[in-house]
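In: What follows is a predicted protein model with its sequence.
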Amino acid sequence: MASDEEKLTLARWLSKILIGLLVKETGLLFDRSRPSHGMIVDPGFIDELRHCHFVLQSGRKATSFRCLHSVFPFSMYSYRVPNHRLDRPFDFSTNVGGQSVSIRIGQLGAVFINDGGFQMEVGPEGPFGLLDSELSETQFKEISARVHYKASLRDATHFYLTVEDDESIQVEQLHVKSFSGYLPGTGELRIFDEWDETALSYAMSAYMGIERSMIFDEESRVCRTSLIDQEGKLMVWPKE
């Protein structure tokens, strides 16, 4: 189990990667044969990455966080992938709209979501409660796909108060604003749009590089999983 300082260090690194990728894509045409279609990422989208900026700024001076959902203003899950193929020491994927990034270097895999900690609110242990588990390469790809899909469903944001002096920075989450308002018939703010297994199946197919027909059960309308068995226990797979 990583310490809070180790988590913040890893999140700082992943924030830098996410911002770097998106900044680069603000200067790349979506379709070079049709320049009128604009860039891959609209430059204005970078302004949406304030959570990442808070994390990066913690590298300049001592920073304290007061957050509503977890210790830090982000969601992050880490895993071990000890039996990866030697010719595949690296794996990377991202969801631009959901502001999530997944990376595996050797045996360490991590998924970071620039969401203020919303996924930690609904699932602090990640999909199926498998935080810090040992996974196969395929399982890590699936869990990344599930987190990326969840990130794309975010329907809220945060308001912040920041205070900085010569020696330190204080970051406080004040409250949540839902884009859609309250859940029907309740006084609870909507944080995520409804989960849809059909939409998930397309995401899993794309991120895992597997035919959708192998993932989605048309009869039950539910995605198959490589992560847990029928008893809810982690499935152990041979080395890939």
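Out: Yes, it's here. Keep in mind that what you see is a predicted model, and the values were worked out from it rather than measured.
In: switch to C-alpha atoms for all contacts and neighbour counts from now on
Out: Noted.
In: any idea which strand is longest in this protein?
Out: strand 168-178 (DSSP state E).
In: from the middle of its chain, how far away would that strand be?
Out: Relative to its parent chain, strand 168-178 has a centroid offset of 20 Å by Cα atoms, centre = their mean, to the nearest Å.
In: Does anything pack onto it? Which helices or strands?
Out: Helices and strands touching strand 168-178, by 3 or more Cα pairs under 8 Å, 6 or more residues apart in numbering; DSSP states H and E, are strand 62-66, strand 156-164.
In: now the helices for the protein?
Out: Using DSSP state H, the helices found in the chain span residues 4-25, 50-57, 118-122, 137-152, 197-208, 212-215.
In: highest average neighbour count across these?
Out: Of all those, helix 137-152 has the most neighbours on average by mean count of other Cα atoms under 10 Å, namely a mean of 23.
In: relative to helix 197-208, how tilted is that one?
Out: 130 degrees (axes from the mean of the first three to the mean of the last three Cα atoms, to 10 degrees).
In: and the comparison structure, right after this:
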Amino acid sequence: MQPLFRCGHVNRNEDRLSLARWLSKILIGILFKETSLLFDRSRPDRGLIVDPRFIDGLRQCHFVLQSARKPTSFNCLHGEFPFSFYSYRIPDYGKDRGFDLSTNVAGQSIAIRVGQLGVIFINDGGFQMHVGSKGPFGLAGAELSELQFREVAARVHYKAALRDATHFYLTAENEQQIQVEQLHVRSFSGCLPGSDELRIFRDWDEIGLSYAMSAYMRVDRSTIFDEETRSCRSTLPLQSR
């Protein structure tokens, strides 16, 4: 990963897969450790921090991880890979602020900035890429400030938590390679009202977004949310919105 972060940009699919594999490993690793730790050591009856069954929901991450041990071909419904991935350039940052990390466990998303490169991975089968291949405001690949990267991450994390559907997969393996194929989509709540279109995301809510932005951007919510218009203010470039 170090050469990619030093380079500061991601152009090749091979590099996107390498970064996605690394981010999958971190996301699973954080949660897997917590499946063995008590939520409250003084009250063992409260159980573990993370229920081991929750890891089963990260099966798509395992498909990505398996590509480390054998050549893997992906046949996906929404793009090249069974995940959503965005990258950004952050050339100006404080000398003591060379690293940033945020996650949304419910949405199975993770954002990391190392130096001048920020990347976001969502274990969603590619749903966010399907509705916006360039991410929030079409900014993927653009140059952002530290705070702007945190806002983009907040918006991606919030949308990840709104996901209301999943994919079915077929996998096969022989001595030479692994094959992963997305078969179809299943919505948890069915079709959109008055339509035969499957619901992929629950409704966007600016109030909910404001709390996410406040937490991920580390700023007071009053500076984010406009009570009069009931909408969130943004630090992102106007020409891209």
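Out: Yep, it's here. Owing to the predicted nature of the structure, the values given are computational and were not obtained by experimental measurement.
In: what's the TM-score here?
Out: TM-score for the superposed pair, counting by TM-score structural alignment, normalised by the length of structure 1: 0.94. Supporting figures: 232 aligned residues with a Cα RMSD of 1.1 Å.
In: picking that back up, out of the helices of structure 1, which comes closest to residue 41 of structure 1?
Out: Proximity to residue 41 of structure 1 (Cα to Cα) singles out helix 4-25 among the helices of structure 1, at 5.5 Å.
In: which residues touch the closest one?
Out: Residues from elsewhere that reach helix 4-25 of structure 1, judged by Cα atoms under 8 Å, 6 or more residues apart in numbering: 39-41, 43, 46, 49, 52-53, 55-56, 59, 71-72, 76, 96, 99-101, 112, 114.
In: Narrow the residues you listed to those that are buried.
Out: Among those, the ones that count as buried by 16 or more other Cα atoms under 10 Å are 39, 41, 49, 52-53, 55-56, 72, 76, 96, 99-101, 112, 114.
In: From the centre of structure 1, point out the most distant residue.
Out: residue 166 (32.4 Å; Cα atoms, centre = their mean).
In: Aligned counterpart of it in structure 2, please.
Out: By TM-score structural alignment, residue 166 of structure 1 lines up with residue 175 in structure 2.
In: cool, and residue 108 of structure 1?
Out: Using TM-score structural alignment, residue 108 of structure 1 lines up with residue 117 in structure 2.
In: okay but its match is in contact with residue 88, surely?
Out: Yes - at 6.0 Å, residue 117 of structure 2 and residue 88 qualify as touching, with contact defined as Cα atoms under 8 Å.
In: ok, the match of residue 166 of structure 1 to residue 21 of structure 2 distance?
Out: 21 Å (Cα to Cα, to the nearest Å).
In: Over to residue 65 of structure 2?
Out: The separation that residue 65 of structure 2 has from residue 21 of structure 2, given Cα to Cα, amounts to 5 Å.
In: can you check residue 152 of structure 2 too?
Out: In terms of Cα to Cα, residue 152 of structure 2 sits 21 Å off from residue 21 of structure 2.
In: what do you get for residue 38 of structure 2?
Out: Relative to residue 21 of structure 2, residue 38 of structure 2 is positioned 28 Å away (Cα to Cα).
In: With residue 182 of structure 2 instead?
Out: Residue 182 of structure 2 is 18 Å from residue 21 of structure 2, by Cα to Cα.
In: measure residue 131 of structure 2 to residue 218 of structure 2 for me?
Out: Distance, residue 131 of structure 2 to residue 218 of structure 2, using Cα to Cα: 27 Å.
In: One more: residue 200 of structure 2?
Out: Plainly put, residue 200 of structure 2 is 29 Å away from residue 218 of structure 2 if you go by Cα to Cα.
In: More neighbours: the two, which one.
Out: Per other Cα atoms under 10 Å, whichever of residue 200 of structure 2 and residue 218 has more neighbours is residue 200, with 22 against 12.
In: For the more buried one, what is the corresponding residue in structure 1?
Out: Match for residue 200 of structure 2 (TM-score structural alignment): residue 191.
In: Its match is in contact with residue 152, isn't it?
Out: No - with contact defined as Cα under 8 Å, residue 191 of structure 1 does not count as touching residue 152 (11.4 Å).
In: can you pull the contacts of the match of residue 166 of structure 1?
Out: Contacts for residue 175 of structure 2 (Cα under 8 Å, 6+ apart) come out as none.
In: quick one, what contacts the aligned residue in structure 1 for residue 155 of structure 2?
Out: Counting by TM-score structural alignment, residue 155 of structure 2 corresponds to residue 146 in structure 1. By Cα under 8 Å, 6+ apart, the contact list for residue 146 of structure 1 reads 127, 200, 203, 204.
In: Those into TSV, with extra columns for distance to residue 215 of structure 1?
Out: Shown next, in TSV, are the contacts of residue 146 of structure 1 (distance: Cα to Cα, whole Å):
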residue	distance to residue 215 of structure 1
127	17
200	10
203	10
204	8
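In: can you name the two of those residues that are farthest apart?
Out: Checking these with Cα to Cα, the most distant pair is 127 and 203, at 14.9 Å.
In: what does residue 11 of structure 1 align to in structure 2?
Out: That one, residue 11 of structure 1, aligns with residue 20 by TM-score structural alignment.
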